[in-house]
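*Asks:* Sharing a sequence plus its predicted fold:
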Amino acid sequence: MNVSDATTWPASALDAAATAFAALTCEPAPLALDCTAFFSDAGLPQPVMPLPALRDWLLRHPRAYTARDEVWRELIRRARLDGPHWVVAAVGMALPALQQYAAQLCEGYDGDPADIDAEILTGFLTALRDRADLTKPAPYAGLCKAAWRAGRDLRLQRQEYLPVEDIEHVVPGPRTPRVPYGHPDLLVRRAVTLGILDPDDEQPYIDVRLGHRAIEPIAAANGVSVDALRMRLSRIDSRVAEALADGLLTGVASPETTVRLRQRAEQRGRLRAGRAAAARREAPRQHAAAAA
């Protein structure tokens, strides 16, 4: 089956996702998930399972919490790193829950049900791409919660507004502008200027800590492991917190403090360069050992 074989593309986003998932997982070569890394601990019947069979097994075993968590961590990783077909795969694996939410939220809804479907899918995809934290338990529950909230929020927008007879007499509340230097992006930029945060770490720090984006694609783009980037960001958190407590990011740093921070930044740069050089020297030996 090919997606192009469909004579009419479904109007509902969830129905369209079901069509795409069916095309991706049909015989003779359905997309499968390799569960070898966690097969023995999760209790799955096979180490490699076609996605429809895996979805059916998970539905029949609602208390298989370990298996569900491991499967969804792998699905989320693949959706973030291995291409659009794994995004379709993740949506298809969640379709039974997403379609159930849509049916519940559309009861008594006077708008277009396709709008609810689209919001549910958007909420799910946003969490899949950036919000789900793979270090926490139950990542699938977090994805479903985000999807349901998105659909619920759209439905709530359809509720009646409170009428106001004369808007000219409505007194607005105070709108005190924020202090410019309190904006997080500007604080991060000042941290880079002072040497508290290294220039190469500025964008990853903004993406993960301020943008709440998923860490896996960012680590891959920067050529480091997820654990290494997570540890690096944790150390930055400590330095930024110390600088905020000392007033360095919102006040004026003394020349002595500026020199000290720059020296520390240079030391970190030398250490990082040394580790990178050691890794380059080690890589040929690892390849040779693997070939042997």
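*Replies:* Cool, the structure landed.
*Asks:* rest of the way, CA atoms for contacts and neighbours
*Replies:* Noted.
*Asks:* you'd agree Arg152 is up against Leu105?
*Replies:* Yes - at 6.7 Å, Arg152 and Leu105 qualify as touching, with contact defined as C-alpha atoms under 8 Å.
*Asks:* The residue lying closest to Pro199 once chain neighbours are set aside: how many residues sit nearby?
*Replies:* Closest residue to Pro199 apart from its sequence neighbours, by C-alpha to C-alpha, 6 or more residues apart in numbering: Val192 at 6.0 Å. With neighbours defined by other C-alpha atoms under 10 Å, the count for Val192 comes to 17.
*Asks:* what's the answer for Tyr205, then?
*Replies:* 24.
*Asks:* what's it in contact with, if anything?
*Replies:* Leu233 (C-alpha atoms under 8 Å, 6 or more residues apart in numbering).
*Asks:* Remind me which helix or strand it belongs to.
*Replies:* Taking DSSP states H and E as the criterion, Tyr205 maps to helix 199-205.
*Asks:* now do Pro52
*Replies:* Under the assignment here (DSSP H and E), Pro52 is part of helix 51-60.
*Asks:* ok, back up a step: only the buried residues of the helix holding Tyr205, if you could.
*Replies:* Residues 202-205 are the ones in helix 199-205 that count as buried (16 or more other C-alpha atoms under 10 Å).
*Asks:* Name all residues that make contact with Gln157.
*Replies:* No residues are in contact with Gln157 under the rule C-alpha under 8 Å, 6+ apart.
*Asks:* what do you get for Thr122?
*Replies:* Contacts here follow C-alpha under 8 Å, 6+ apart; on that basis Thr122 touches 147, 150.
*Asks:* still on that earlier bit, the residue nearest to Pro199 contacts Glu202, doesn't it?
*Replies:* Yes - counting by C-alpha under 8 Å, Val192 does reach Glu202; the two are 7.1 Å apart.
*Asks:* hang on, the earlier thing: if we only consider the buried residues of helix 199-205, which is nearest to Arg77?
*Replies:* The shortest approach to Arg77 among the buried residues of helix 199-205 belongs to Pro204, at 17.9 Å (C-alpha to C-alpha).
*Asks:* dropping in the other structure now:
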Amino acid sequence: MSANTRLAAGQLAEHPGARPGAPLLDAIEYRFRLAAEGPQPQAVDGRHLGHGLPQRRIALPELSAILMHPSCGAAAQDAVWRFLVAQARTGAERWIVGAVGVALPGLRHRAHLLAKLSSGDLHAALVEAFLKALHKVDIDQPGIVNALLNAAFSGARAALREQEPAASGEGNFAPGSALLPAPYGHPDLVLARAVRLGVLTTADADLIGATYLEDVSVTAYAQRSGLPHWRVYKRRTAAVQRLVAAIRAGILSDPTADVIAEATLRTALEPTSGDR
């Protein structure tokens, strides 16, 4: 991790009113919301972004809430994130804080998932990885925010693994020996691999990730994407079948396949009348 990136992550939480010792994401949220107060809050112009967004200036905390609503379509989300990433890449600190602030709901969810796999300063690792992703994500592709959050999760997980002390156990009794890394990773990595190998489209991976891994119901996803419920469910069923078949055939031969297999095989066997 570069010194500049680490410094930027630390500066995000710096403010005299922030509660001392508060977790990093809480401190960032304090500063983020503070920037939205006053007569000229940090905002975007919905008239320029279009895609059904309110035709007025939208303060960033309100914008974050709008993006989380099921009625907000994927095109609107991408338009907003294309703008936010472009502004953050100028190096303007207020827009870097703004981008992290708008992403806070997703970052908190990733922090919850990460806490099940790692120990250490989860918040700092996530923010640092997210800042790096802001400069690398392809804003010409759909699903910008998912790509950012997935990269933040993967980067944080890798960084935290490097910080974990060597462990010894039954696998090897030699002094100072370390057990092999756990033979799994985050399911998002498997979805990304499936896209790279042509098993899934980007849209299929986003659908599986949202409805199986992020607790978004099919109904909410359909409303967000503007598609009929039955079409989304049919598309998801077909995508899961391809993914499961690829895992069973060894096409996705990768240790992380065990995790996604567990998630998809379990849910694929649920009654089709269910609506997750």
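*Replies:* Structure received. Given the structure is predicted, the values throughout are model-derived calculations rather than measurements.
*Asks:* Which part of structure 2 matches the helix holding Pro52 of structure 1?
*Replies:* Mapping helix 51-60 of structure 1 onto structure 2 (TM-score structural alignment) gives residues 60-69.
*Asks:* One more: stretch 190-210 of structure 1?
*Replies:* Under TM-score structural alignment, there's no match for stretch 190-210 of structure 1.
*Asks:* Check stretch 90-97 of structure 1 too.
*Replies:* By TM-score structural alignment, stretch 90-97 of structure 1 lines up with residues 99-106 in structure 2.
*Asks:* and if you look at stretch 262-282 of structure 1?
*Replies:* Going by TM-score structural alignment, stretch 262-282 of structure 1 sits over no part of structure 2.
*Asks:* residues of that stretch that come out buried?
*Replies:* Ala265.
*Asks:* next one: it to chain centre, how far?
*Replies:* Here stretch 262-282 of structure 1 is found 29 Å from its chain centre; the criterion is C-alpha atoms, centre = their mean, to the nearest Å.
*Asks:* next one: stretch 128-141 of structure 1
*Replies:* 7 Å.
*Asks:* what comes up buried for it?
*Replies:* 128-134, 138-140.
*Asks:* with structure 2 superposed, average distance for the helix holding Pro52 of structure 1?
*Replies:* Mean deviation of helix 51-60 of structure 1 relative to structure 2 after superposition (mean C-alpha distance after the TM-score superposition for structure 1): 1.0 Å.
*Asks:* Residues contacting the very next helix or strand once past the helix holding Tyr205 of structure 1, please?
*Replies:* Counting by DSSP H and E, the element after helix 199-205 of structure 1 in chain order, helix or strand, is helix 215-221. In this structure, residues lying in contact with helix 215-221 of structure 1 by C-alpha under 8 Å, 6+ apart are 77, 80-81, 130, 204, 208, 225-226, 229-230.
*Asks:* what's in contact with the next helix or strand after the helix holding Pro52 of structure 1?
*Replies:* For helix 51-60 of structure 1, the following helix or strand on the C-terminal side (DSSP H and E) is helix 65-81. Contacts to helix 65-81 of structure 1, defined as C-alpha under 8 Å, 6+ apart, come from residues 35, 38, 41-44, 58, 85-87, 89-90, 128-129, 134, 137-140, 216-217.
*Asks:* I'd guessed Leu243 of structure 2 sits against Ala194; true?
*Replies:* Yes - with contacts counted by C-alpha under 8 Å, Leu243 of structure 2 reaches Ala194, the gap being 7.4 Å.
*Asks:* Does Ile58 of structure 2 belong to a helix, a strand or coil?
*Replies:* Three-state assignment for Ile58 of structure 2 (DSSP: H, G, I helix; E, B strand; the rest coil): strand.
*Asks:* neighbours around it, how many?
*Replies:* 20.
*Asks:* thinking again about what came up before, make a markdown table out of the contacts of helix 215-221 of structure 1 and add distance to Glu282 of structure 1.
*Replies:* As requested, the contacts of helix 215-221 of structure 1 are arranged in a markdown table below (distance: C-alpha to C-alpha, whole Å):
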| residue | distance to Glu282 of structure 1 |
| --- | --- |
| Arg77 | 27 |
| Arg80 | 28 |
| Leu81 | 25 |
| Asp130 | 33 |
| Pro204 | 26 |
| Val208 | 30 |
| Ser225 | 16 |
| Val226 | 20 |
| Leu229 | 20 |
| Arg230 | 23 |
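*Asks:* Only the buried members of these: can you turn that into a PyMOL selection?
*Replies:* If you want just the buried ones from the contacts of helix 215-221 of structure 1 in PyMOL, going by 16+ other C-alpha under 10 Å, the selection is:
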select buried, resi 77+80+81+130+204+208+226+229+230
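*Asks:* Among the contacts of helix 215-221 of structure 1, find me the one that's closest to Asp15 of structure 1.
*Replies:* Closest to Asp15 of structure 1, out of all of the contacts of helix 215-221 of structure 1 and judged by C-alpha to C-alpha, is Arg80, at 22.6 Å.
*Asks:* Matching that closest one against structure 2, which residue comes up?
*Replies:* Going residue by residue (TM-score structural alignment), Arg80 of structure 1 aligns to Arg89.
*Asks:* before we move on, what SS does the aligned residue in structure 2 for Arg131 of structure 1 have?
*Replies:* Under the alignment (TM-score structural alignment), Arg131 of structure 1 pairs with Lys136 of structure 2. Three-state assignment for Lys136 of structure 2 (three-state DSSP): coil.
*Asks:* what does the one 4 residues further on give?
*Replies:* Following three-state DSSP, Asp140 of structure 2 is assigned to coil.
*Asks:* quick one: contacts for it?
*Replies:* Applying C-alpha under 8 Å, 6+ apart, the residues near Asp140 of structure 2 are Arg82.
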